[in-house]
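**Student:** model the following, please.
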Amino acid sequence: MALRTGARAISESIPITETLSLPVSELDITYTRSPGPGGQNVNKVSSAAQLRFDLKHSPSLPDAVKIRAAELAGSRFTKDGEIVIFAARFRAQPKNREDAINRLVELLRAASIRPKFRTPTRPTLGSKKRRLETKVQRSATKRARSGKVALD
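**Tutor:** Have a look, this model is predicted:
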């Protein structure tokens, strides 16, 4: 199964990163009637692309990428473990198919980036002193606004 997107043909796999690629056989693309303007053509041609990718059962992605992709997908991630992308930006079917595939690739590319872990550090003595000093100044400002005069 070869998908033709624009001028290039995607034959076997879609590259995501240098080490990660997605086989085209894992994608399920269907076409529906597109909402929005289109004149007489809108009622006859199914130009909107709906891409379904079974993230949960995909053998080509590592588990860590699957978890991050599910979080990034948000409402596009179904209970069955699929990512559903609906593309109807263009009036032409091939452009909508390419748009859906590009959006899936961008999502998986973002999910493949490992987040940097923050190593917790302790505040310095100087920052503690500065914080307490600003608290004392703020307290004095608020006390002065209250109208009560403190007798020292």
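**Student:** contacts and neighbour counts: CA atoms only from here.
**Tutor:** Noted.
**Student:** how close does Ser25 get to Arg8?
**Tutor:** Distance, Ser25 to Arg8, using Cα to Cα, to the nearest Å: 17 Å.
**Student:** of those two, who's got more company?
**Tutor:** The neighbour comparison of Ser25 against Arg8 (other Cα atoms under 10 Å) goes to Ser25, with 13 against 8.
**Student:** just confirm that one is within a helix.
**Tutor:** Yes - checked against DSSP: H, G, I helix; E, B strand; the rest coil, Ser25 lies within a helix.
**Student:** okay, it and Thr5: tell me how far apart.
**Tutor:** 15 Å.
**Student:** before we move on, what about Lys129?
**Tutor:** 61 Å.
**Student:** just the element for the most centrally placed residue in the chain, please.
**Tutor:** Central residue of the chain (Cα atoms, centre = their mean): Leu72, 3.9 Å from the mean position. Element membership of Leu72, judged by DSSP states H and E, is helix 63-73.
**Student:** I'd like the structure of this one too, to check against the first:
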Amino acid sequence: MATFPSPRLEREELVVTAGVRIPLREFDFEFMRSSGPGGQNVNKVNTKVRLRWSVAGSSSITESLRERIQDKYRRRITVEGEFLVTSQRFRDQERNRADCLEKLAGLIRDVAVARRTRRPTRPTRASKERRLDQKRRRSRRKQLRRSPGDQE
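**Tutor:** Coordinates of the predicted model:
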């Protein structure tokens, strides 16, 4: 039997990071028939899972995190403001449900830490001198390659 990722669930909530925990009651799960191999099982059992999460209506995330999620994943968010994640990787519903939660946690983890803005820096005097010295050496090397009749 294959192992599958098990999302961290504590007291009925999905633990994304130490500071981000989302209650499972905020998620809606839809189950439908999966595509791909699986024989009769595929035709009879609703194993594909679609997770819907209202990003706009969630009280468990900060406003800045909400904005970063909406900016980065705008194609995954419906007009109603619901974040969609689907899984049909496994042949049973429960593992696909866990896979959806793990995918969502990974996506949120990617934007959970705000990117630090770059502070512009100036090159040091020594680095400028090294660069100019290298330019002089390169120029001299190329001058020496020229034949004596090439001077302009």
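**Student:** quick one, which of Lys129 and Thr5 of structure 1 is more surrounded?
**Tutor:** Thr5 (16 against 11).
**Student:** now do the same contact list for that one.
**Tutor:** Contacts of Thr5 of structure 1 were listed using Cα atoms under 8 Å, 6 or more residues apart in numbering, and they are Pro94, Lys95, Arg97, Glu98.
**Student:** out of those residues, who has the most neighbours?
**Tutor:** Arg97 (27 neighbours).
**Student:** ok, and the closest non-adjacent residue to it?
**Tutor:** Distance criterion Cα to Cα, 6 or more residues apart in numbering; nearest residue to Arg97 of structure 1, sequence neighbours excluded, is Ala49 at 5.4 Å.
**Student:** and what about that neighbour, helix, strand or coil?
**Tutor:** strand.
**Student:** so it touches Tyr31, yeah?
**Tutor:** Yes - at 4.7 Å, Ala49 of structure 1 counts as touching Tyr31 under the criterion of Cα atoms under 8 Å.
**Student:** more neighbours: which of these two?
**Tutor:** Ala49 (28 against 18).
**Student:** distance of the aligned partner of the more buried one in structure 2 from Pro23 of structure 2?
**Tutor:** Residue correspondence, TM-score structural alignment: Ala49 of structure 1 in this structure matches Val49 in structure 2. Per Cα to Cα, Val49 of structure 2 is found 18 Å from Pro23 of structure 2.
**Student:** and for Gly149 of structure 2?
**Tutor:** Gly149 of structure 2 is 81 Å from Pro23 of structure 2, by Cα to Cα.
**Student:** repeat that for Ser58 of structure 2.
**Tutor:** For Ser58 of structure 2, the distance to Pro23 of structure 2 - Cα to Cα - is 9 Å.
**Student:** quick check: end-to-end length of stretch 108-121 of structure 2?
**Tutor:** 31 Å.
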